[in-house]
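A.B. asks: any chance you could fold what I've pasted below:
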Amino acid sequence: MQIKNQRYCGSCYAFALVGALKKTYVQIYNTSGPLSPQQLIDCSYENGCEGGSFVGVLNYIHDNGDRLNLEKDYPSTPTGAKQDKCQNFTGQVLSYNATHRLQYRQLSTGNENYMKQIVYEQGPIYIYYNAGKREGNDTALHQTSAKFDHYGYGIYDVPGCPTHENMNHAMVIIGYGTQNGTDYWLMENSWGITWGDEGFIKIKRGANMCGLAT
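C.D. replies: This is a model prediction of the structure:
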């Protein structure tokens, strides 16, 4: 599995959506992608490197005929920055037919048992998450940011991490497990392989850690 790097561009929303669509692409084409986050940064209705949401990028994909390019056909810029104009509006069709269009479903808040069922039966989940805040006077957000930025291994557990504010980062839940008696989510980030556990993070499951189930 190839871990991507958004670099200095606030484009986690695009990378997370591409990660969430991996299984869809494999099921349709019986081969792996990867799909292009750069197309979403350049072409969608979101804010390029200033952040965005899955709603805007999915609306763009729908309006583009449920199509998104592979990364080889629409590569990322060297710095991850948004380009002045959209380079390519074509791409791979991500729906089975005109009746079965690409869709999303929002899960009920706080139900991590149901989230586990969805991951098992259907695949990755796109989530928003409180990754902390480096500036300001909020001690809890400072501590959360420091622990998230410097995560390396083990199960990430930050007691007191706010669950209903500062939802400032998007990632993808790709699996789950139990380690030394503690349940966890396995999540894919977009900060390259030098961050975390080769680009992944295990986050405590069952505690709505930092709002991942909000």
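A.B. asks: can we go C-alpha only for contacts and neighbour counts from here?
C.D. replies: Noted.
A.B. asks: residue contacts, the residue nearest to Leu35 when sequence neighbours are not counted?
C.D. replies: Nearest non-adjacent residue to Leu35, counting by C-alpha to C-alpha, 6 or more residues apart in numbering: Leu70, 4.1 Å away. Residues in contact with Leu70, defined by C-alpha atoms under 8 Å, 6 or more residues apart in numbering, are Gly33, Pro34, Leu35, Ser36, Gly91, Gln92.
A.B. asks: number of residues surrounding Tyr114?
C.D. replies: For Tyr114, the neighbour count with other C-alpha atoms under 10 Å is 13.
A.B. asks: wait, I meant Val57
C.D. replies: Neighbours of Val57 under the rule other C-alpha under 10 Å: 22.
A.B. asks: I figured it hits Tyr45, correct?
C.D. replies: Yes: using C-alpha atoms under 8 Å, Val57 is in contact with Tyr45, at 6.4 Å.
A.B. asks: which residues of the protein fall in helices?
C.D. replies: In the chain, the helices defined using DSSP state H lie at 12-20, 22-29, 37-43, 54-63, 112-121, 139-149.
A.B. asks: please generate a structure for the following sequence too, so the two can be compared:
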Amino acid sequence: MGFRKAPTGKLKNYYNHNIVVPDNIPENFDSREKWDKCSSINSVKDQSNCGSCWAVSSASAMSDRLCIASQYKVHVNLSAEALMTCCKACTGGDPGCEGGYLDEAWKYFKTHGLVTGGDYGSNEGCQPYGIPPCSTCPSIAETPACRKSSCTNKHYKKKYKKDLHKGKNYYAIPKNVTLMQADILAHGPIITGFEVFSDFMHYKSGIYSHVRGQYLGNHAVRILGWGVEKQIPYWLVANSWNRSWGDNGLFKIRRGRNECTFEENAFAGIPKSK
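C.D. replies: Predicted structure coming up:
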């Protein structure tokens, strides 16, 4: 976990009211099927014992949207490591493993940009994720040091500045299911943050809605699509707790009633396509 809610007033300043809503929104939609040539959309990340969900989910959606905006010309994983370690405004100066703000993450993507970087141990890109998988670690991992001008992957030959990708804009999506769906249809997966209760930790399948259990904190995730199951509408979501959790790393959550504040913290942006 590790998502920090932006103040309501600040979030409203980012609202995008110019999202174009199509005449017909499909009953079921899966980004993995529409943009099947973008391999990043199929990925499930592992944030490990670090509260970097805000960076991991954001970098994942930025990667997806970069592939889509480039019309499949750019297939990269953007570095959650770079975002987590170097965006001080994202964390209020705290270590990136202690949580961060989605709005500041996307602002950083626009103003500074992100280099590439795959999963831990992948040797993919300039700055791969630096924290090893760990499902039973007793404490929060130490946040790696920020490297703003050089790659951490000694096998990667491209120079840091040449490897940067940037966003064109960033925006919050108002608490509106239709606007969230319309933006996903047009540009790809979006990010949201929600409240986590202890019953969510045991999710395996089906459509989650909070029934019992204590509040544990806030978490950021990537919305891939939506659907209807047994007449219940749901969001299709990629988590960042690896594929051993939930339904192969994914989960469904009740759609249309702001379950666990799921529909009031959506954020996205449009990348610059090279």
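A.B. asks: quick TM-score on the pair, please.
C.D. replies: For this chain pair, the superposition-based TM-score is 0.79 by TM-score structural alignment, normalised by the length of the first structure; 191 aligned residues with a C-alpha RMSD of 2.4 Å.
A.B. asks: okay, the equivalent of the residue nearest to Leu35 of the first structure over in the second structure and Ala82 of the second structure: tell me how far apart.
C.D. replies: Matched to the second structure by TM-score structural alignment, Leu70 of the first structure sits across from Gly117. Taking C-alpha to C-alpha, to the nearest Å as the measure, Gly117 of the second structure and Ala82 of the second structure are separated by 8 Å.
A.B. asks: over to Asn242 of the second structure?
C.D. replies: For Asn242 of the second structure relative to Ala82 of the second structure (C-alpha to C-alpha), the value is 20 Å.
A.B. asks: those two - which one has more neighbours?
C.D. replies: Between Asn242 of the second structure and Ala82, counting by other C-alpha under 10 Å, Ala82 is the more crowded of the two (29 against 19).
A.B. asks: looking at the first structure, name the residue matched to that one.
C.D. replies: Aligned partner of Ala82 of the second structure by TM-score structural alignment: Gln39.
A.B. asks: now do the same contact list for that match.
C.D. replies: Leu68, Asn69, Tyr74, Cys86, Gln87, Asn88.
A.B. asks: can you rerun that using 7 Å?
C.D. replies: Tyr74 (C-alpha atoms under 7 Å, 6 or more residues apart in numbering).
A.B. asks: do I have it right that Leu68 of the first structure meets Gly91?
C.D. replies: Yes: between Leu68 of the first structure and Gly91 there is a contact at 4.4 Å, judged by C-alpha atoms under 7 Å.
A.B. asks: the two: which has the busier surroundings?
C.D. replies: Neighbour count, other C-alpha under 10 Å: between Leu68 of the first structure and Gly91, Leu68 has more, with 25 against 20.
A.B. asks: and the more buried one, how far from Leu94 of the first structure?
C.D. replies: In this view, Leu68 of the first structure and Leu94 of the first structure are 7 Å apart by C-alpha to C-alpha.
A.B. asks: could you measure the most centrally placed residue in the second structure against Gly9 of the second structure, distance?
C.D. replies: With distances taken as C-alpha atoms, centre = their mean, the residue of the second structure nearest its centroid is Ser57 (1.9 Å). To Gly9 of the second structure, Ser57 of the second structure is 23 Å away according to C-alpha to C-alpha.
A.B. asks: again with Cys50 of the second structure
C.D. replies: In this view, Cys50 of the second structure and Gly9 of the second structure are 28 Å apart by C-alpha to C-alpha.
A.B. asks: more neighbours: those two, which one.
C.D. replies: Counted by other C-alpha under 10 Å, Cys50 of the second structure and Gly9 do not tie: Cys50 has more neighbours, with 23 against 8.
A.B. asks: would you mind finding the match for the more buried one in the first structure?
C.D. replies: Aligned by TM-score structural alignment, Cys50 of the second structure pairs with Cys9 of the first structure.
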